[in-house]
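A.B. asks: any chance you could fold what I've pasted below:
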Amino acid sequence: MSRLRDTVLPAPGTPRLLATSWLVNTVGSGLYLPTSALYFTHVAGLPVARVGIGLTVAGLVALTGSVPIGGLADRYGPRRVLAVVLAVQCAAMFSFTSVRSFPAFLVSAMVFTLADQGSNAARGALVAAAGKGAERVRLRAYLRVVTNLGMGAGAGLAALAVQADSASWYTALLTVNAATFVGAAVPLWWLPPDIGCRRHEPGERQAPPVSRWQVLRDARYVCTTAVCGVLNLQLQVMSFAVPLWVADHTSAPKVMASVIVVVNAVMVVLFQMRASRGAEDDGRAAALCRRAGVALLAACAVVALTSGRGTAATVGLLLVFAVLLTLGELWTSAGGFGLSFNLAPESAHGQYQGFYSLGKGSSQAVAPSLLAALCLGTHPTVGWLALGALFAVAGLLMPVVVHRIPGTRPTPEPPRSGAPHALPQRTH
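C.D. replies: I've put the predicted structure just below:
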């Protein structure tokens, strides 16, 4: 029973408090994401095109704040910075309830997304401060499972508002979502006040101050972030390309798009922890990214075969595609967890995590246009194969980046041919 409890729950103290905060926050995200576009168009009365433009502009503006806010987390402590940005997110979300014009919407969206990027950086620094090596990767994997559970619960509740399709329901959900940011800040009260702050033991030699933009001079971390950004295009394959592909390019029933999402969510909850084992080792994490690229290539090749086939064959191929795509997602996340922490200096996790989230955010910004051109355009079969090749190349590049490009930390040596990769022992 204790082994099952240790598998299901993070350790007491800081890890469990962070998981609680994460769960409350992601339930709010699950409420918001399925209903926000409907609120802005049906209730606020904004044209769809303007909503899209506003969110794109807000997303681009927010990217500029990732590294600076991460630097503030390094300087003043991630606990304090996260509490502040959660308060800002609460205020910005509540302001959406009174938005009735495009300028007001744009300002609220920019403030909210900028604070959201800052919260990603501060949370990353808190995870880094919660442990070392395997503990960090394990906690980050837990939090990804929590994200799926929270998003699923929130989306289920949001279905009630979508079914009612009334202004009062949509407004109520925005208000509840605003309250979840306060709820997510409550567990932070019990965290150590100085968590994530640099402490010097008596007689310890003080490290030189970290430049605000040190990460931009860390070639290995920049390249790692770029490669992970390419691999993270798979997130938009699930949310953007798959529904349109199933509906417009295959004979499968439209509900298969939802089935694929369910398969993905169940696999992430069941297997993310297992997939992340050993990712605290640089070589193992790089190998996971390489494996992810191959799995994503296979997924793209399978989905390319679904066009023009019978319903039964298409459904079967789409299920295989769902499994392969999710394997690629699991290994991408696991490798990214390890490398984003391992390759960063201990005194600058806020700045480095902010930069890492910037890479992921950039890939999500360009993904819809890229996927529309490649996979939903004139020659979709070729486009899917080209996308798969892009994933495979990115995955194959990761070990080269990790072992051959110099960075702030000493470059890890790859294992000798034929020698097993030594991994730290873990106890549960």
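
A.B. asks: from now on I want contacts and neighbour counts done on CA atoms only, so please keep to that.
C.D. replies: OK.

A.B. asks: OK, contacts around W190?
C.D. replies: Neighbouring residues of W190 by C-alpha atoms under 8 Å, 6 or more residues apart in numbering: L17.

A.B. asks: same thing with A37?
C.D. replies: So A37 contacts V51 (C-alpha under 8 Å, 6+ apart).

A.B. asks: gap between whichever strand or helix holds it and the chain center?
C.D. replies: Assigned by DSSP states H and E, A37 belongs to helix 36-38. Relative to its parent chain, helix 36-38 has a centroid offset of 21 Å by C-alpha atoms, centre = their mean, to the nearest Å.

A.B. asks: likewise stretch 124-134?
C.D. replies: Using C-alpha atoms, centre = their mean, the offset of stretch 124-134 from its chain centre is 16 Å.

A.B. asks: cool, stretch 199-219 as well?
C.D. replies: That offset, for stretch 199-219, works out to 27 Å (C-alpha atoms, centre = their mean).

A.B. asks: excluding covalently adjacent residues, which one is nearest to the residue most central in space within the chain?
C.D. replies: Geometric centre of the chain, nearest residue: K360, 7.1 Å, by C-alpha atoms, centre = their mean. Spatial nearest neighbour of K360, chain neighbours left out: G229 (4.9 Å); criterion: C-alpha to C-alpha, 6 or more residues apart in numbering.

A.B. asks: give the buried residues for stretch 312-328.
C.D. replies: Residues 314-315, 317-328 are the ones in stretch 312-328 that count as buried (16 or more other C-alpha atoms under 10 Å).

A.B. asks: ok, T332 - contacts?
C.D. replies: Residues in contact with T332 (C-alpha under 8 Å, 6+ apart) are C228, L231, N232, L288, C289, A292.

A.B. asks: please give the structure of this sequence too, so both can be compared:
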Amino acid sequence: MSRFPLLFPSGREARILGIASFVYGAGFGSFAASSAVYLTRSVGLDLSAVGTGTAIAGFLAILTALSAGRLADRFGARNLLVYLSVAQSLLFAAYSIVDDFASFVVVICALTLADQGARVARNSIIAEIIPGRNRVELKAYLRSVTKAGLSLGALSAAVPLYLDTRPAYLAVIFCNSGAASLTALLVRRLPRRPISLALAASPAAHNWLALRDVPYMSVAVLCGMLATYRSLLTIALPLWVTTYTDVPPSYIAVLFTCNTVLGILLQVQVSKRADTVEAARRAAGLGALLIFPACAIFAISVAAPLILAMLLLALGVVALTVGELLTSSAAWCLSFELADDRVPGQYQGAFALGMSVETVIGPLLATGLVVGVGATGWLTAGVLSVVIGFTLTVATRWALDTRAAVLTPEPCPPDLPVRLAYAEAIPTLNLQPRAATAVARYRSGSIVASRRTGRSGQLDGSRYAIDSACES
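C.D. replies: From the prediction side, this is the model:
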């Protein structure tokens, strides 16, 4: 699978994930565009209550990223994503019975936890089923089709927003619930993957291995800090346009559309510049450098005449979008290629934890520094991005240099039985022994291995070779 065309990617797994991402994005886009209005106008909550509940849910989601990763390793990322998609369907439907602040907090917290777990599970699936550099290209493709779905969903929300009635908002809620259910059915069509021998027997599966991987976590946190461009675009820029310039507020929609269209059309192509760790390191540095001129252009737009200001804002969005595409592609590559393949869920959860830094410092940077200070705030934000980008390139080199030590297999106790689930889905197990090997016997559709002697043989006509329980 070397290429993923925008509409018809090669590979059955890629097509299933692509369709599932588009369906979920379309449903969620309509829900996101109308949920705040539904909660305030139909349920009767005030804006401060909606903001408080959303903040509480976001904080809890940060704390659950690692646990979601461990569950993905323990029960299988594909299975976890199916369960969480069903949970999302039920919780979206539960919005229809929200009638006060308490019930809103319960629903949005549960829904946000499920959404965070689904993100981690989806990335774990990519790490499990897609080889090497193709992971970044697939991730870019999924980002593009998700954005397309979100845009379509947001446009469809114009109808219930125009009608402004409770039945119209409930129709959006239940359509979104149905989209989540369809996502679960689509993900269920993905092939089941084996629970690796390493996961069952290695101490790596039972310790917070990813969290103790300091170089990897440093890269994750720096990627999260660099991702503050999201808040610059979604928070700082709209406030800047309406507060500091004479540009009509409606022009904000044009700027956002420009960002979305460029993201859909260019994300896959740009991702090819970050398909290895070294390439990702360079892409992160270049993306950070592009954020600075974008911030500088936004800063000088305040002193420009109306037409020129509008052109400058559009040019700044283009520069910021290209920087976004480069840095996001770099982050995906680093999250996959620097991880320990024995516990992909743990590492994807740990990276999500690091990326969540953006949700904390991003709004503060946008409102306190940029909008609060003015043009100087934009310039300061641009300089910070360059500094963070340079630090990320150094941290990436450090992480790459330490991979041999971090990813060294850990010893496991002898005679530890290991169950490899879903053996029927894996016709060939090509596991290279480094320590003692294992003998396997077939039992009830599974393989049970114990560390004794090396042997290979036939299982329902398929050849297998089992090595040490410590190896994957």
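
A.B. asks: would you mind finding the match for the residue nearest to the centre of structure 1 in structure 2?
C.D. replies: K360 of structure 1 maps onto M355 in structure 2, with residues paired by TM-score structural alignment.

A.B. asks: ok, V230 of structure 1 next?
C.D. replies: In structure 2, the residue matched to V230 of structure 1 (TM-score structural alignment) is M225.

A.B. asks: wait, that match sits on V357?
C.D. replies: Yes. Counting by C-alpha atoms under 8 Å, M225 of structure 2 does reach V357; the two are 6.2 Å apart.

A.B. asks: so those two - more neighbours on which side?
C.D. replies: M225 (24 against 20; other C-alpha atoms under 10 Å).

A.B. asks: so that one is in which element?
C.D. replies: Applying DSSP H and E, one finds M225 of structure 2 within helix 214-226.

A.B. asks: adding distance to V400 of structure 1 and secondary structure, write the buried residues of stretch 312-328 of structure 1 out as CSV.
C.D. replies: Shown next, in CSV, are the buried residues of stretch 312-328 of structure 1 (distance: C-alpha to C-alpha, whole Å; DSSP: H, G, I helix; E, B strand; the rest coil):
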residue, distance to V400 of structure 1, secondary structure
T314, 37, helix
V315, 38, helix
L317, 33, helix
L318, 33, helix
L319, 33, helix
V320, 30, helix
F321, 28, helix
A322, 29, helix
V323, 27, helix
L324, 24, helix
L325, 24, helix
T326, 24, helix
L327, 22, helix
G328, 19, helix
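
A.B. asks: is R212 of structure 1 in a helix, a strand, or coil?
C.D. replies: Under DSSP: H, G, I helix; E, B strand; the rest coil, the three-state class of R212 of structure 1 is coil.

A.B. asks: was I right to think it contacts G71?
C.D. replies: Yes. Under the contact definition of C-alpha under 8 Å, R212 of structure 1 touches G71, with a separation of 6.2 Å.

A.B. asks: more neighbours: which of the two?
C.D. replies: G71 (27 against 16).

A.B. asks: so what's the more buried one closest to, chain neighbours aside?
C.D. replies: Nearest to G71 of structure 1 is Q351, by C-alpha to C-alpha, 6+ apart, at 4.6 Å.

A.B. asks: what's the following helix or strand after the helix holding A37 of structure 1?
C.D. replies: Counting by DSSP H and E, what follows helix 36-38 of structure 1 is helix 48-63.

A.B. asks: in that next one, what's buried?
C.D. replies: V51, G54, L55, T56, A58, G59, L60, V61, A62, L63.

A.B. asks: got it, and stretch 162-172 of structure 1?
C.D. replies: Under 16+ other C-alpha under 10 Å, the buried positions of stretch 162-172 of structure 1 are D165, W169, Y170, T171.

A.B. asks: need those in a markdown table with secondary structure and distance to L86 of structure 1, can you?
C.D. replies: Converted to a markdown table, these look like this (DSSP: H, G, I helix; E, B strand; the rest coil; distance: C-alpha to C-alpha, whole Å):
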| residue | secondary structure | distance to L86 of structure 1 |
| --- | --- | --- |
| D165 | coil | 28 |
| W169 | helix | 23 |
| Y170 | helix | 21 |
| T171 | helix | 20 |
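
A.B. asks: show me what contacts V323 of structure 1?
C.D. replies: Shown in contact with V323 of structure 1 (C-alpha under 8 Å, 6+ apart): V263, N264.

A.B. asks: which residue in structure 2 aligns with it?
C.D. replies: Match for V323 of structure 1 (TM-score structural alignment): V318.
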